[in-house]
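Trainee: Fold the following, please.
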Amino acid sequence: MKKIIIIFLVAFTFQFNAQDAKPVFKDGEAQIVEAFSDKTKWIRHDLWVETTFDTDGDGKMDRMHVDVTRPAQTENGLKLPVVYESSPYYAGVASGGKELFWNVKHELGEKVAEPTRSNVQRRGKRPIISNSQIKTWVPRGYIVVHSSSPGTGLSDGAPTVGGDNESLAPKAVIDWLNGRAKGYKERTGTEEVKAFWATGKVGMTGTSYNGTIPLAAATTGVEGLEAIIPVAPNTSYYHYYRSNGLVRSPGGYLGEDIDVLYDFIHSGKEENRARNNKVVRDTELANGMDRASGDYNDFWAGRDYINDMKPMKAALLMSHGFNDWNVMPEHSYRIYKKASEMGLPTQVYYHQNGHGGPPPIKMMNRWFTKYLHGIDNGVENDAKAWIVRENDKRNEPTAYDNYPNPAAQNVTMFLNSGAPKIGGLSLENNNAKGKETLVDNHSFSSEALAQAEHTNHRLLYVSPILKEDVHISGVPTITIKAASSKEAVNLSVYLVSLPWNKGRRVKITDNIITRGWADLQNYKSLTESKPLKVGKFYEMTFDFQPDDQIIKKGQQIGLMIFSSDNNYTLLPEPGTELTVDLEGTTITIPIVGGVDAFKKAID
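Mentor: Next comes the predicted model:
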C-alpha cells in the first residue's frame, strides 16, 4: 500500500511540476526544461492573420498563413515569448534548369529575350508550415511561430521581392501576437484566434531570404519585436543583383535577376498568379529593374532596407560568412554599421565559410534571454564582434572590440608594371608608371587567371613575400584609371593570396581574399551611366567586399584586374581590350597595425 501511495505521489508531483513548469536560466542562458521537451505534448495549430494591405487585388485585406508550436503548459496560463521565422520557401519553389535564368552571353546593354517562366506547385499540409527552430527553442521556454510570406503557400497576396508588403506581413503577425491585429481559424472564416499564450515579446531569426524578413519587420518599428538575428540576409536587392552599376549575378546563380526570384517563390493561389504576374512581375519589376544599364534608381532604393531603418528599435545580432559569394558580406556589414551608428544594441558574428551559418547557440541564447525574457545577463557588454579565425571551429569565435578591427588602418599600395607576367604592389609611387592592357575572354575562370604565370587576359600585381602574418580587417577599396576598346566593359577585381594552395582539401576560397565588380560607365554616379568613349581613360573608385583574414607569412598579397567574370557577370564576345593607367590606379587595404605592420611584414 505504501508503494502505491509513493508511486501515486511521485506521479502526482511530476504532473503538478510539469503543469507548473517555467523557463529556467543559468549563467545568463535559458536552459532546456524537461517538461517543455516532450514533443508529443506540444500544441501545434495554424491560423491566418489579417494584414493592412491587399496585394492580390481581390478587394480584401490579405491574410498570412501562420503556424504555432508551443508547450502544453501555455494552455493553462503560462505565457512565453516567441521565436518567429517567416519565409517565401516553406511551400516549395520552382524547378527547372538554365532556361529559367536570363541569357548572359551578350554585350553589355544589349536587350535579350526573357527567360522561361515557371509555376510552383505548392507543397505541405496543415497545420505545419515548417519545423525549423522548434527543437532548439521550445525546450528552452519559447513558443515558435512560422508564417509564409505574401503570395506563397497558403498566404494571400503577391510576392514583391522586397516590396513594402514583405515588411508589413511579419509586422501584422507581431501585432497579432500583441493583440493589435486579428487572427482567424480559416483563410476566409470569421472565427477569431487569440494569442493568449504570448507575452508579446518577439525575436526573429532565419537564413538568407528568411534572414531578410526579420530586418524587414524591424524597419517598421513594430512594438514587441525586441531582437533579431538575421543570418546571411539580403539587405538590398540592388547589391544582390548589381555591383557599382554592373549587372552581376549572385554566386552560383548566373543569370538570376529579381524577376527570376519572383517566379522561383510564387507558390500562392493558382487563380491569383496571372493577375500577380501582370501587375508585379511584368510591370513593377520589369519597368524598375533596368537590366540594360544596371543603374541604381528609385525601384532599387525602395528595396534597400538601409533606407528604411529610422524606425528600427530591435536589438541586432548579425551573422555572415566572409566567403559567402551568394549573399555577399557587404549585406550584413552595412546594416550592422548603420544600426551601431543609431545606438541600437548590436553584435556581429563572422565566419570564414560560405552562405549561411548562424552564430553559436550560446550567443543566440544569451541574445534572446536578455531581450525576450528580460534576464539581466550583461550581453550588451559582451564583445561587439566575434570572428571565427581560419581553421577554428565555428563555435569558437575570437572576440574583438568591433568590426572592422579598431587597430586596422588603411594602407595604400601602388602598381608596378609586369604584364603579361606579374607586376608588383609597392608602398612607393616611384615605379607606378605606364599603361598595361588585358584582353577580355570569359573562357578563362578567375581561378585559372590568378594562377597563370603568363597571360594577356588579366593584370596581376603582387606584394613582396610576407615574412610575418598580415591581418586584413575591413573594406578594401580601389581607385582605377582605365580605358576600353568598346563603349561598355565588365570590370572585375580580386584580392588574392599567392602562391595558390594545392591539395585535395584545399578550397578555392582559401586563396581568394575578397572580390569586387564595377561598370566603368558609372564612374561618376551609380544612378547615371554614359557610354565610354573608346580609348578615353576614366577614373573610378569603388569597394571590394568586406573581409577579415590573416594572410600567413610566406604568401604574397595580389591584386588581379580582369574583365568578364564567368561566374558572376555578363559574358560578351571575347576580345574587348581594357587598358589600365598604372599611375592613376591604387589599392587601399585596411591592415591591423597599418603601414608599420605591413612594412615590418615585407622588410
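Trainee: switch to C-alpha atoms for all contacts and neighbour counts from now on
Mentor: Will do.
Trainee: what sits up against the top helix by length along the chain?
Mentor: Secondary structure of the chain read by DSSP state H shows that its longest helix is helix 2-19. Helix 2-19 is contacted from outside by 35, 73, 76, using Cα atoms under 8 Å, 6 or more residues apart in numbering.
Trainee: For the host helix or strand of the first one, buried residues please.
Mentor: Per DSSP states H and E, residue 35 falls inside helix 34-37. Applying a neighbour-count criterion of 16 or more other Cα atoms under 10 Å, one finds 35-37 buried in helix 34-37.
Trainee: circling back: what's the following helix or strand after the longest helix of the chain?
Mentor: strand 25-26.
Trainee: Contacts for the following helix or strand past that following strand next, please.
Mentor: Helices and strands here follow DSSP H and E; after strand 25-26, the next one along the chain is strand 29-30. Contact with strand 29-30 is made by 23-24, 140-141, 362, 365-366, 369, 377, as judged by Cα under 8 Å, 6+ apart.
Trainee: tell me the contacts of residue 488?
Mentor: 108-109, 519-521, 531-532.
Trainee: For the comparison step, fold the sequence that follows:
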Amino acid sequence: MTSRLFAALFLVATMGFAQDKTVPVFENGEAQIVEGFSNYKDYIRHDLWVQTTFNTDGDDTLDRVHVSVTRPKQTDTEGLKLPVIYVTSPYFAGVAPDVPGIMWNVEHELGELPTQERAHPEVKRLGERPIISNSHISKWVPRGYIVVHSSSPGTGLSQGSPTVGGPNEALAPKAVIDWLNGRVKGYTTPDGDEEVKAFWSTGKVGMTGTSYNGTLPLAAATTGVEGLEAIIPIAPNTSSYHYYRSNGLVRHPGGYLGEDIDVLYDFIHSGDESKRPYNNKTVRDTEMANGMDRKTGDLNDFWNDRDYLNQMDGMKAALLMSHGFNDWNVMPEHSNRIYQKAKAMGLPTQIYYHQNGHGGPPPMTMMNRWFTRYLHGVENGVENDKQAWIVRENDKRDQPTAYDAYPNPEAKDVTLYLNKGGNQMGMLTTKASKRQKTETLVDDFTISGKDHAQASKSTHRLLYATPTLKQDLHLSGESTISISLSSSKPAANLSVWLVSLPYTDDAKVLTDNIITRGWADPQNYKSLTESEPLKPGQFYDLTFKLQPDDQIIKAGQQIGLIIFSSDKDFTIHPKPGTELTVDLDKTTVTLPVVGGLEALKTATE
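Mentor: Below is the predicted model of the structure:
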C-alpha cells in the first residue's frame, strides 16, 4: 500500500469517526434535543466538594461547598466538553417544619417587639449522595449542556453557615465556577485531599433559578467571576431590605405575615448539626438580631450589605430577568431595579414580565436563545432582540408582546389630584382644586384591602377614583404617591393601593383589580436611615414609589386610589384607632400613562 493511499484511507476513517461523535445541534438559534444526549440512564452523576475562600462555621478550615454533576456519557467516552447550566439553592436538602410560633407575632404596637420569643425549629437534612437535585436536567442535558447543582453554605452537606445575603452566599457559587474553570480545587470528600477536576467543562457557565434560587445567580454575577457568561434570575430577591421592609416600614412578604430575615435563616439551616450552635449564636442571634431592627424598620449597613444593587459594578454576565407583576411575595421592583442598572451599565439585558404571581420562567425559546448565544457562542442575534417582553392580559405566557424597553418608552407621568369625598369616593382629576382641606381615616387592621375597595362608605379608608374609562388605558412603569398627612399617634402604618373598579370577587380576575401597591413609614419622611416620632396633629410630607406594573385598564373601569393605615396581610397589627388626616391640597398620585396626558384625557373625557 502506498503512503498516499494509506493517508487517504486514514482521512476517510477519521472523518467517519468524527461524524459519529455526538455533538450539540442548533437550529434557528436554539440548541436542539439530541438523541445521543437524551438517555437519562446513560448520564454520569457524581458529587464533590469545592474549596472556598471563607470560613463561617467557627472551625479552623475553609468551608467547602457540596456540588453534584450530571453530564452526558460522551464527556467520558468521546472527550466531549460542554458548557454548564448551574443551579444553587439553600432549599435542596430540606427546610424547617411549619411549627407554631416560627413567625414573629405581629399583634403589637408600632415601635415595640412582642414579649414572647420565636420558635426555632431544627431542619432535618434530606437527600442521598451523589444527587443534590434533579431540577433542570431533563431540560438542558438533552440540548448539549452539563447540569451542576450545589447546596448553599450551611445547608445540606455544604459547610459553613447560612447568612441570607451575606458575602459567603456570593462567594460559594463563585468558587464552583472557578472550579469549573480549573482555578480552584474540588475534592471527593468534605475533608480529604483527593482531587476532582472538571475536565469536561468548556468553562462557560450559565445560572438560573426561581426566588432564592434566582437570587444566587445574581449574587454570583456581582463578583465578576470569569466564566459566568449569562444568568436568568426568576423572581429573585435582590434586596433583603426591600423584601422585609418598605420605605422605613416593617412590611412582610405576601403570604408570610410575621416572617423576617432570621425566620428565613432558621427555615434553611439544614447543614451540619454540630455547627448549628455556633452559627446560630454568631449569625442569627448576634449579626441579625443587632442589624435587622424590627422596632424602627430603618435602613442601615446590615441591610445595605444585603442589597445586590449596591454590588453590581463588577458584573459582566448577560442578564435575562423574569418576574410577575402580581408577585406580592418577591415584589416586581426586585427585578426592575436590577434590570435598570444592568441596562445603564451597557450589559446585554432583557426583561420578561407576566401578569401572574410568584415564579414563572421566560418561555423556553427565550431561555434557549440566551444560553445558546452566551454559552455555546452561536451568533443568533439575541442581543439585538427587543429588550422588554410583556405578557398581555389574558395572553398565554409563551406569547409575550415585545417592546423596546421597560417601562414602555411612550409612557409619560401624569399627575392626578384628590377631590374631597374619600370616605365614600372622591374624584381623581388632572386639575387641582383649591381649598380641598383635609380628610381623615381611622386605622383598623382587621379590615382587608379588598373590603376597603368594595365598601361604598367607610371611615377606615380614603378612596379617590378617575371617571369611568371610555377607552382602554395603558399604564407602564412606577406610580408615585406624594402625600401630606398627620397622625394622632407617634407612629402609624401607611398603605396605598391603586386598583381598578368595580372590585370583583371573581377569583379568576381578582389579581386584575390590584394595579399596584405601596407601603411607607411616615416617621421616615426625611430619610430611610433615620426615623423620628410623629407629633400628633403636625403634618408631614413624604413621597414614595409604588410597585412597577404594566397593565391595560379596560374601558368601563375606574382607576381608584385607596389610602389606609395598617394592611392586614403585610404590616404590623397595632390596636385600631389611630387617625390619619390627609391634606388633599398637598397630596397627588402620578401615573405612568402610555401616551401621557392626552391618552388619559381621551380615555376619560
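Trainee: Overlay them and tell me the TM-score.
Mentor: Comparison of the two superposed chains (TM-score structural alignment, normalised by the length of the first structure) gives a TM-score of 0.97, and 590 aligned residues with a Cα RMSD of 1.3 Å.
Trainee: if we can go back for a sec, nearest to residue 463 of the first structure among the contacts of strand 29-30 of the first structure?
Mentor: Using Cα to Cα, residue 362 is the member of those that lies nearest residue 463 of the first structure, at 40.1 Å.
Trainee: Trace the closest one over to the second structure, please.
Mentor: Aligned counterpart of residue 362 of the first structure in the second structure: residue 365 (TM-score structural alignment).
Trainee: where does that match land in three-state SS?
Mentor: At residue 365 of the second structure the chain is in helix, as set by DSSP: H, G, I helix; E, B strand; the rest coil.
Trainee: Skipping adjacent residues, who's closest to it in space?
Mentor: residue 30 (7.3 Å; Cα to Cα, 6 or more residues apart in numbering).
Trainee: quick revisit: list just the nearest of the contacts of residue 488 of the first structure to residue 573 of the first structure.
Mentor: residue 108 (10.0 Å).
Trainee: Map that closest one onto the second structure.
Mentor: In the second structure, residue 108 of the first structure lands on residue 110 (TM-score structural alignment).
Trainee: now do residue 196 of the first structure
Mentor: Per TM-score structural alignment, residue 196 of the first structure is aligned with residue 199.
Trainee: Distance check, that match against residue 216 of the second structure.
Mentor: Using Cα to Cα, to the nearest Å, residue 199 of the second structure is found at 25 Å from residue 216 of the second structure.
Trainee: quick one, which of these two is more surrounded?
Mentor: Neighbour count, other Cα atoms under 10 Å: between residue 199 of the second structure and residue 216, residue 216 has more, with 31 against 16.
Trainee: Just say helix, strand or coil for the more buried one.
Mentor: Secondary structure of residue 216 of the second structure, per three-state DSSP, is helix.
Trainee: any idea how far stretch 263-271 of the second structure is from the chain center?
Mentor: Taking Cα atoms, centre = their mean, to the nearest Å, one finds stretch 263-271 of the second structure lying 19 Å from the centre of the chain it belongs to.
Trainee: now swap in stretch 223-230 of the first structure and tell me
Mentor: Worked out by Cα atoms, centre = their mean, stretch 223-230 of the first structure lies 17 Å from the chain centre.
Trainee: how about the helices in the stretch 501-603 of the first structure?
Mentor: 594-602 (DSSP state H, counting those that start in this stretch).
Trainee: all strands of it, in order?
Mentor: Using DSSP state E, counting those that start in this stretch, the strands of the stretch 501-603 of the first structure run over 512-519, 538-543, 547-551, 556-562, 577-581, 586-592.
Trainee: Can you tell me the number of residues neighbouring residue 380 of the second structure?
Mentor: Neighbours of residue 380 of the second structure (other Cα under 10 Å): 18.
Trainee: so what's the residue nearest to it when sequence neighbours are not counted up against?
Mentor: Leaving out its chain neighbours, the residue that sits closest to residue 380 of the second structure by Cα to Cα, 6+ apart is residue 29, at 4.7 Å. Contact analysis of residue 29 of the second structure by Cα under 8 Å, 6+ apart lists 369, 372-373, 378-380.
Trainee: Just name the closest of these to residue 588 of the second structure, please.
Mentor: residue 369 (43.5 Å).
Trainee: Over to the most centrally placed residue in the first structure. Which of the three states is it?
Mentor: Nearest to the mean C-alpha position of the first structure, by Cα atoms, centre = their mean, lies residue 233 at 2.8 Å. Put simply, residue 233 of the first structure is coil when judged by three-state DSSP.
Trainee: Correct me if wrong: it contacts residue 330.
Mentor: No. When contacts are counted by Cα atoms under 8 Å, residue 233 of the first structure is not listed as touching residue 330 (10.0 Å).
Trainee: Where in the second structure does the host helix or strand of residue 84 of the first structure align, residue-wise?
Mentor: Assigned by DSSP H and E, residue 84 of the first structure belongs to strand 80-87. Aligned by TM-score structural alignment, strand 80-87 of the first structure falls on residues 82-89 of the second structure.
Trainee: Does residue 411 of the first structure touch residue 593 like I think?
Mentor: No. Using Cα under 8 Å, residue 411 of the first structure is not in contact with residue 593, being 9.6 Å away.
Trainee: Quick check: residue 226 of the second structure is in a strand.
Mentor: No. Read with three-state DSSP, residue 226 of the second structure is coil and lies in no strand.
Trainee: quick one on the thing from earlier: closest to residue 345 of the first structure out of the strands of the stretch 501-603 of the first structure?
Mentor: Comparing the strands of the stretch 501-603 of the first structure by Cα to Cα, strand 547-551 comes nearest, at 22.0 Å.
Trainee: tell me the angle of the closest one relative to strand 556-562?
Mentor: 130 degrees (axes from the mean of the first three to the mean of the last three Cα atoms, to 10 degrees).
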